[in-house]
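# got a sequence here, can you model it:
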Amino acid sequence: MAHLLGAEALHLEFPTRVIFEGVTLGIDEGSRIGVVGRNGDGKSTLMSILSGRLEPDSGRVTTRRGVTMGVLDQRDILPLDAIVSDVIVGGREEHEWAGDARIRDVISGLATDIPWESTIGALSGGQRRRVALAALLVGDWDILFLDEPTNHLDVEGVAWLAQHLKRRWSPNSGALVVVTHDRWFLDEVSTDTWEVHDGIVEPFEGGYAAYVLQRVERDRSASVTEAKRQNLMKKELAWLRRGAPARTAKPKFRIDAAETLIADEPPVRDKVALSQMATSRLGKQVVDVIEAGVSYGDRRILHDIEWRIAPGERTGILGVNGAGKSTLLKLVTGEVEPTEGRVTRGKTVKFAILDQQLADLAEFADERVNTVVGRYRTSYVSGGKEMTPGQLLERLGFTTPQLQTAVKDLSGGQKRRLQLLLILLDEPNVLILDEPTNDLDTDMLAAMEDLLDTWPGTLLVVSHDRYLLERVTDTQYAVLDGVMRHLPGGVDQYLAIRKEAVEGAGEATDRPTATQGASASVAAAAKKSGLSGAEKRNAEKELASLDRRIKKGAAERLALLDQFAAHDQGDYTGLGEIQKKVAELEARTEKLEAEWLLVSEKLEG
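Coordinates of the predicted model:
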């Protein structure tokens, strides 16, 4: 493969520390590189040096003659008075750019809901980010440097971007270097991983899953101080291998080696034990939402919502922006009252919300971290082990000097971790996570997920981070057209439903606008099912039957867990029998869900 860019003996030093010491690396045609590392270790700085935006103190970066580079920074600096269409397509007439398949694809993927003639200043922060990304992607670049490109993208947007980057160049041409905390995205687009740490850049072969495996292998011989990181990565590896086989099916992920490393690793979560603890803390009733709806005047936001939230339930909520996810959560907590139907809550329910605002830390702004934490409980039980708040802070990546830091001086990621810790120390039994991954690097996300694995309560998660949703929740629902829909097929099913809806809307539009026209062209290229009418009807009946059986199994499981909680806790034989029934039921449900996916794929063609 032809060489595009090389960096030799890079050295960069800030007043307080050395960022890079003797870093040498290269980018070739066909490179697809994901960059990971702790916040502050130099990922964005590395991108700036390689793209020529920052000069190192010593060393050099060389490029092949004629190589073009496109860069997406974390901050989008666009003229506020610029027009969206001018920023994206450079003021060209529609008939000029509409014939370019790449431009149509980019507009349909990122800008269909953005007013084409609006000024940048009139857009939201998320819309500005998407315009900046679209303006970059319509260009023709040999190397693309993307710094957190998934910020402000929903699940659909992230999936679109991954597919676009995979199709953008032929396998042995072009190059991509991407910094992101989105681990699903990393695994989709990268064939190599660079870990930035301790002043060096360490290369790994493969995407995120393969990187985790190699890091566990590396850490086996690490010092005692690395033991905690090693154990955490082993748990991450176990989930990747057992819980998400499709993600680890790539040739570079050495399955035999992974199986050896995780042979003694227990399941990520003991679901029965957690359900038992959750029931003892919550009782049998958490929240029952019965035929509920919410309307504002003539606008109906939600309707016919039927959701009986169980003790220990771990549910992810999907939906486009404005679909009603936040309204649904407020309906659950009582912040919004239903305009139809009813909502009942258990007497012992105690809600806590980890949201995007960090508002609950404002009152502690001038206080030190250890002072704030000291006001809460002196101990916390995690995974059957009692831990002090200080040990919890260490587990979430805080160093001893940072305990003396004022809350207002913490980084965004540190504030997010402190917020989670204070919530857990307050001992709620229903925890709602609203986009909790902002400002967290991959290591801290893994640490947060590890902590949540042992949390014995009901967990409701709204997030655009697909990896997090699949990692910490057991069931997913979507808010679609104002109603809740169960997703036995998880995020993949949701994306398929949304794709079908978008394509249907595109085909139904008689006179599409410029941005709608791009979506319609994508729709026209979609694969259609090859089933005959009779075969399609039979498949639809089978799908409906499987859906009913899955829902019935979920109800039976809840009944068994209620029975477990009400049973004499000293009768170990009886408890064991109930536990066995739960395990058998879960195994049958997994088979039904696999069948559901097969039939669904058949229908989709």
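# okay, CA-based contacts and neighbour counts for the rest of this
Will do.
# distance between the ends of stretch 341-356?
30 Å (Cα to Cα, to the nearest Å).
# may I see the buried residues of that stretch?
341-343, 345, 349-350, 352-355 (16 or more other Cα atoms under 10 Å).
# stretch 5-24 now?
In stretch 5-24, counting by 16+ other Cα under 10 Å, buried: 5-7, 9-12, 19-21, 23-24.
# which residues touch that stretch?
Residues outside stretch 5-24 that contact it (Cα atoms under 8 Å, 6 or more residues apart in numbering): 25-28, 41-42, 50, 56-64, 198-201.
# need the max-distance pair from the buried residues of stretch 5-24.
Using Cα to Cα, the two most remote members of those are Leu5 and Ile19, lying 20.7 Å apart.
# ok, for Ala352, nearest residue in space, not its chain neighbours?
In space, and not counting its chain neighbours, Ala352 is closest to Leu431: 5.0 Å by Cα to Cα, 6 or more residues apart in numbering.
# repeat for Ile114
Per Cα to Cα, 6+ apart, closest to Ile114 is Gln127, 6.9 Å.
# residues near that neighbour, how many?
Residue neighbour count, defined by other Cα atoms under 10 Å, stands at 19 for Gln127.
# doesn't it fall inside a strand?
No - using DSSP: H, G, I helix; E, B strand; the rest coil, the assignment for Gln127 is helix, not a strand.
# I'd assumed Leu186 was in contact with Leu146.
No - with contact defined as Cα atoms under 8 Å, Leu146 does not reach Leu186; the gap is 11.8 Å.
# neighbour count for those two, which is higher?
More crowded of Leu146 and Leu186, by other Cα under 10 Å: Leu186, with 25 against 22.
# quick check: the more buried one vs Arg75, distance?
21 Å.
# quick check: Phe145 is in a strand.
Yes - according to three-state DSSP, Phe145 belongs to a strand.
# how near is it to Thr344?
50 Å.
# and this one, please, so the two structures can be compared:
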Amino acid sequence: MAHLLGAEALHLEFPTRVIFESVTVGVNEGDRIGIVGRNGDGKSTLLSLLSGRLEPDSGRVTMRRGVRVGMLDQADVLDDGLTVAQAVVGGAEEHEWARDARIRDVIGGLLTDVPWQAQISELSGGQRRRVALAALLIGDDDILILDEPTNHLDVEGIAWLAQHLKRRWSASAGGLLVVTHDRWFLDEISTTTWEVHDAVVEPFEGGYAAYVLQRVERDRMAAASESRRQNLMRKELAWLRRGAPARTSKPKFRIDAANELIENEPPVRDTVSLTQMATSRLGKDVVDLLDVSVSYDGRPILRDVEWRIAPGERTGILGVNGAGKSTLLGLVTGEVLPTTGRVKRGTTVRIATLSQQLGELGDVWTDRVSDVIGRKRTTYVAGGKELTPGQLLERLGFTSAQLSTPVRDLSGGQRRRLQLLLILLDEPNVLVLDEPTNDMDTDMLAAIEDLLDSWPGTLLVVSHDRYLLERVTDQQYGIFDAHLRHLPGGVDQYLELRKGVQQDAAAAVSAQTAAAASAAAAPTSSAAPALSGAELRAAEKELSSIDRRLGRVQGEIASTHDALAEHDQSDYEGIIAITERLRGLEAEVVELETRWLELSERIG
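Reported below is the predicted structural model:
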């Protein structure tokens, strides 16, 4: 394979520490490289060195002549004075760029909800980020360097980006370097993994799953003293081999070696014991949403939601931005009141929320970490072991020196971990996580997942991080057109359903366009012929029959929703059968309503 870019003996030193010590790496045609490592160890700095944006203290970066490099960094570099169209396609007219399949694909994948003629200054931070990514992807670069490209993308957008990058070049062309904490994305697009640690860059063959195996082997063979870290990675490997959706069939690492390493590793969660403990803490009643609807200014956000949350339930919630996920969580916590229906809570329920903000830390901003923890409980039971708050902090990646650090001086990831620890020490029995992966590296995400594995309560998670969602929850629900729907097929089923929604929307737009064109071309005097007396009576009779049938079908839909809510959630075949019946009833309603409208227009 032809060489694209290389770095030789890179040395970089900041005033307080050495970032890289004699690092030599290379990128060849066809390389798809995922970069992992702890926050602060130099991942983004490495990308800046390789792209030429940062000069090393010694060593050099070389590039083949004529190679074009495109980079997405974490800084916002868009010009506020441009429109979205200008930022993405420059001054090109629509008929010019619309002929390019790549440009159409990028705009459809990233910018469907971004106004094309809006000023950049009017956009949200997430929209600006997607515009910057779109502007980069429509180019024809030989190397793409992406720093956290999945930030501000939902599950659907992340899946689209993975597919785009996999199709972008042939297998032996182009080069890709990606820093991201999204482990599903890493595993999907990477053929090589670089781990940045202790001033070096260590290469591993394969994506994230293969990296985990090789890291476990490396630690075992070296008899590393970091036994806690070793065991965490071994547990991660066991989950990847046994239960990770769509991974067990991928020949990404040596199956025999993996099986040998996890032979004595128990499942990541003892589901039976956790459910028993949760029931003893919560009783049988947790939170029930009974025929709940929520509207804002007359606009429906959630409609006819029937959800009975069980003790020990671990559920992930999926939906596009603005679908109503936060509203649904607000109904559970009591922060949102239903417009119709009711919310019933058990008497022993204690709900805590790990929110996207850090409000819980506002009152302790100037306090030292040790003082904040010292005011809490002196012990915490995790995995059957009694731990002190200090041991929990160590388990979440804090060093002893950081215990004397004021909360305001912690990094974003450290504050996030401290926030979670304070919530757990309060011992809630229902935990709501709203986008918990912000500012977390892959090691810290694994540590938090390990801690949650032994947490004996009900867990509700909203996250765009597919890996975390599949890792810590046992089932998923999706929000579609303001309705809550169970997803026995998990994230894959959600993505398929979303694809169907988009196709239906596109077909509806095409049909409306065709109808408008037909109406414009038709003679203006073409009115529907009047019905004769017999025809009118027949139409009125059919209309009355449809009204009665609609009432019966709506009743069947309501009872089917009840049956779905009360059905054993572990019986996937039964749930699928009920779901299919529900889909058939809803399709019948559409047909009946369409016929009702046709008859109503004819009767006048």
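# dump the buried residues of stretch 341-356 of structure 1 into CSV; add distance to Met69 of structure 1 and secondary structure as well.
Converted to CSV, the buried residues of stretch 341-356 of structure 1 look like this (distance: Cα to Cα, whole Å; DSSP: H, G, I helix; E, B strand; the rest coil):
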residue, distance to Met69 of structure 1, secondary structure
Gly341, 56, strand
Arg342, 56, strand
Val343, 55, strand
Arg345, 56, strand
Val349, 54, coil
Lys350, 52, coil
Ala352, 45, strand
Ile353, 42, strand
Leu354, 39, strand
Asp355, 37, coil
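# can you redo these as a markdown table with distance to Glu604 of structure 1?
A markdown table is the format used below for the buried residues of stretch 341-356 of structure 1 (distance: Cα to Cα, whole Å):
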| residue | distance to Glu604 of structure 1 |
| --- | --- |
| Gly341 | 35 |
| Arg342 | 37 |
| Val343 | 36 |
| Arg345 | 39 |
| Val349 | 42 |
| Lys350 | 42 |
| Ala352 | 40 |
| Ile353 | 38 |
| Leu354 | 37 |
| Asp355 | 36 |
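# which one of these is nearest Ile103 of structure 1?
Asp355 (35.4 Å).
# give the full set of residues in contact with the closest one.
433-436.
# most neighbours among those residues, please name it.
Counting by other Cα under 10 Å, top hit in these: Pro436 with 23 neighbours.
# SS state for that one?
Per three-state DSSP, Pro436 of structure 1 ends up coil.
# helices along the stretch 301-450 of structure 2, start to end?
325-333, 369-374, 389-395, 412-425, 442-453 (DSSP state H, counting those that start in this stretch).
# for the last one, packing partners?
Secondary structure elements in contact with helix 442-453 of structure 2, counted by 3 or more Cα pairs under 8 Å, 6 or more residues apart in numbering; DSSP states H and E, are strand 32-37, helix 227-242, helix 466-472.
# is it true that Ile107 of structure 1 touches Ala132?
No - between Ile107 of structure 1 and Ala132 there is no contact, the gap being 11.6 Å when judged by Cα under 8 Å.
# so which of these two has more stuff around it?
Legend: neighbour count by other Cα under 10 Å for Ile107 of structure 1 and Ala132, higher for Ile107 (26 against 22).
# now do the contacts for the more buried one.
Ile107 of structure 1 neighbours (Cα under 8 Å, 6+ apart): 134, 515, 518-519.
# ok, those residues in structure 2, which still hold?
Of the contacts of Ile107 of structure 1, the ones still in contact in structure 2 (both residues aligned by TM-score structural alignment, their matches' Cα atoms under 8 Å) are Ala134.
# now Ser275 of structure 1, nearest residue through space, not along the chain?
That would be Gly312: by Cα to Cα, 6+ apart, it lies 4.7 Å from Ser275 of structure 1.
# so where do the helices sit in the stretch 51-200 of structure 2?
According to DSSP H, counting those that start in this stretch, the helices that the stretch 51-200 of structure 2 contains are 84-89, 94-97, 101-110, 125-137, 155-168, 183-189.
# so for Pro406 of structure 2, which of the ones you listed sits nearest?
The nearest among the helices of the stretch 51-200 of structure 2, by Cα to Cα, is helix 125-137 at 28.6 Å.
# ok, back up a step: what about the helices of the stretch 301-450 of structure 2, which gets the closest to Ala577 of structure 2?
helix 325-333 (25.7 Å).
# quick one, what contacts Leu582 of structure 2?
557, 560-561.
# please name the nearest non-neighbouring residue to the most centrally placed residue in structure 1.
Geometric centre of structure 1, nearest residue: Asp465, 1.4 Å, by Cα atoms, centre = their mean. Residue nearest to Asp465 of structure 1 in three dimensions, not counting chain neighbours: Asp182, with 6.4 Å by Cα to Cα, 6+ apart.
# so what's the one you found up against?
Applying Cα under 8 Å, 6+ apart, the residues near Asp182 of structure 1 are 150, 442, 465-467.
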